[in-house]
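Q: Provided below for reference: sequence and predicted model.
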Amino acid sequence: MRELRQEMQSADATLNSKALSHLDQHFIRYVDQGTLPGFLLPVARKGRVAHLTLHGSRNRVAGPPAETDTVWRMHSMTKPVTSVAAPPLSEHGAPDLDAPRGTCRPTSAAP
């Protein structure tokens, strides 16, 4: 596996530097509040990393700093993935989020 590093400037990738800063500050707050021990935030555009932020430590107990090769513990990702995927599909009529549970109605093909 190759080393994770920033490969281009965010401006060259047409990424909004103010929005990226806001995103960094959002996660830094979680570290400062003790909700997260640390984080690694890469943002890529067209397959190249255009923004990379490391902050905090690898874990709450040992405390070594977060690095690009830190292995992060992840829990079930079903709910986050579904919550991102459902709204665009719903705009096209599939699935019907307002239908009673256990019912199904024919829908047009999703994009």
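A: Everything's here; your move.

Q: going forward, measure contacts and count neighbours with C-alpha atoms only.
A: Noted.

Q: next one: stretch 39-50 to chain centre, how far?
A: Between the centre of stretch 39-50 and the centre of its chain there are 10 Å (C-alpha atoms, centre = their mean, to the nearest Å).

Q: now that stretch: buried residues?
A: Of the residues in stretch 39-50, those buried under the neighbour-count criterion (16 or more other C-alpha atoms under 10 Å) are F39, L40, P42, V43, A44, V49, A50.

Q: just put these in TSV and tack on distance to D69.
A: Output for the buried residues of stretch 39-50, formatted as TSV (distance: C-alpha to C-alpha, whole Å):
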residue	distance to D69
F39	12
L40	9
P42	12
V43	16
A44	17
V49	15
A50	18
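
Q: strands - which of these land there?
A: In strands, judged by DSSP state E, the following of the buried residues of stretch 39-50 are found: F39, L40, P42, V43, A44, V49, A50.

Q: for D98, state which of the residues you listed is nearest.
A: For these, the closest approach to D98 (C-alpha to C-alpha) belongs to V43, at 33.8 Å.

Q: ok, second structure coming up, stack it against the first:
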Amino acid sequence: MNSDLQQRMEAVLADALDQQEMSGASVLVMKDGKTLCRLEAGYADRKAGRKIKCDTIYRLYSMTKPITAVAAMILLERGELCLQTPVYEYIPSFSGGKVWRDGRLEEAIRPVTIHDLLNMTSGLSYGDSDTETERRTRELFCEMERRLITESPMTTREFAEKAGAIPL
């Protein structure tokens, strides 16, 4: 193990815990198949006083986002992806984008780009408030859930095409 890296990571985690940025974390840093740093800090359950251990099970949400971002950065490094490419070049329903502005549907000023998706600034929503965009997004999520256990579950591609057609 790399003791310098271990000490720096311990300091980062201690600071994050002191600042109450997190309750706890488990960290593993590997390179070329070798463990450089492994540590646990904080609590899995603060109220119960249960500390984090290396085998603590976490509920993780949105974990495809960092994996997708890493894959995109690899493609960027290889020159196979440009961050300014409009999403409609990959998902046609993103062309001719519309936005809700002051209760009216208008043409988008510019297309949504790969950079927008990676930066979480695309205007896509989770359907958790009460705008027209949110309502339509909720309907899409409901359709996806209804079809999940049927003979024709919604594919990722189909979901993306339908999401691209929802005004931002």
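A: Perfect, I can see it now. Since this is a predicted model, take the numbers as computed values, not measurements.

Q: any idea which element the spatially most central residue of the second structure lies in?
A: Using C-alpha atoms, centre = their mean, the residue of the second structure that lies closest to the mean C-alpha position is K65, 3.1 Å off. Counting by DSSP states H and E, the element that carries K65 of the second structure is helix 64-77.

Q: so where in the first structure does that helix end up aligned?
A: Taking TM-score structural alignment as the measure, the first structure aligns residues 78-91 with helix 64-77 of the second structure.

Q: after superposition, how close is the matching stretch to the second structure?
A: For stretch 78-91 of the first structure, the mean deviation from the second structure after alignment is 1.6 Å (mean C-alpha distance after the TM-score superposition for the first structure).

Q: in what helix or strand does the residue nearest to the residue nearest to the centre of the second structure when sequence neighbours are not counted lie?
A: Taking C-alpha to C-alpha, 6 or more residues apart in numbering, and ignoring the residues beside it in sequence, K65 of the second structure has L118 as its nearest neighbour in space, at 7.9 Å. Counting by DSSP H and E, the secondary-structure element that holds L118 of the second structure is helix 114-119.

Q: where in the first structure does that helix fall?
A: No residues of the first structure are matched to helix 114-119 of the second structure when aligned by TM-score structural alignment.

Q: of all the residues in that helix, which ones are buried?
A: I114, H115, D116, L117, L118.

Q: for the second one, give me its contacts.
A: Right, the one you point to is H115 of the second structure. L83, Q84, T85 (C-alpha atoms under 8 Å, 6 or more residues apart in numbering).

Q: distance check, it against P66 of the second structure.
A: H115 of the second structure sits at a distance of 14 Å from P66 of the second structure (criterion: C-alpha to C-alpha, to the nearest Å).

Q: same deal with the last one?
A: From L118 of the second structure over to P66 of the second structure the distance is 9 Å, taken as C-alpha to C-alpha.

Q: thinking again about what came up before, now the helix or strand that the helix holding K65 of the second structure is followed by: which residue numbers in the first structure?
A: As assigned by DSSP H and E, the chain's next helix or strand after helix 64-77 of the second structure is strand 98-101. With the alignment judged by TM-score structural alignment, no segment of the first structure is matched to strand 98-101 of the second structure.
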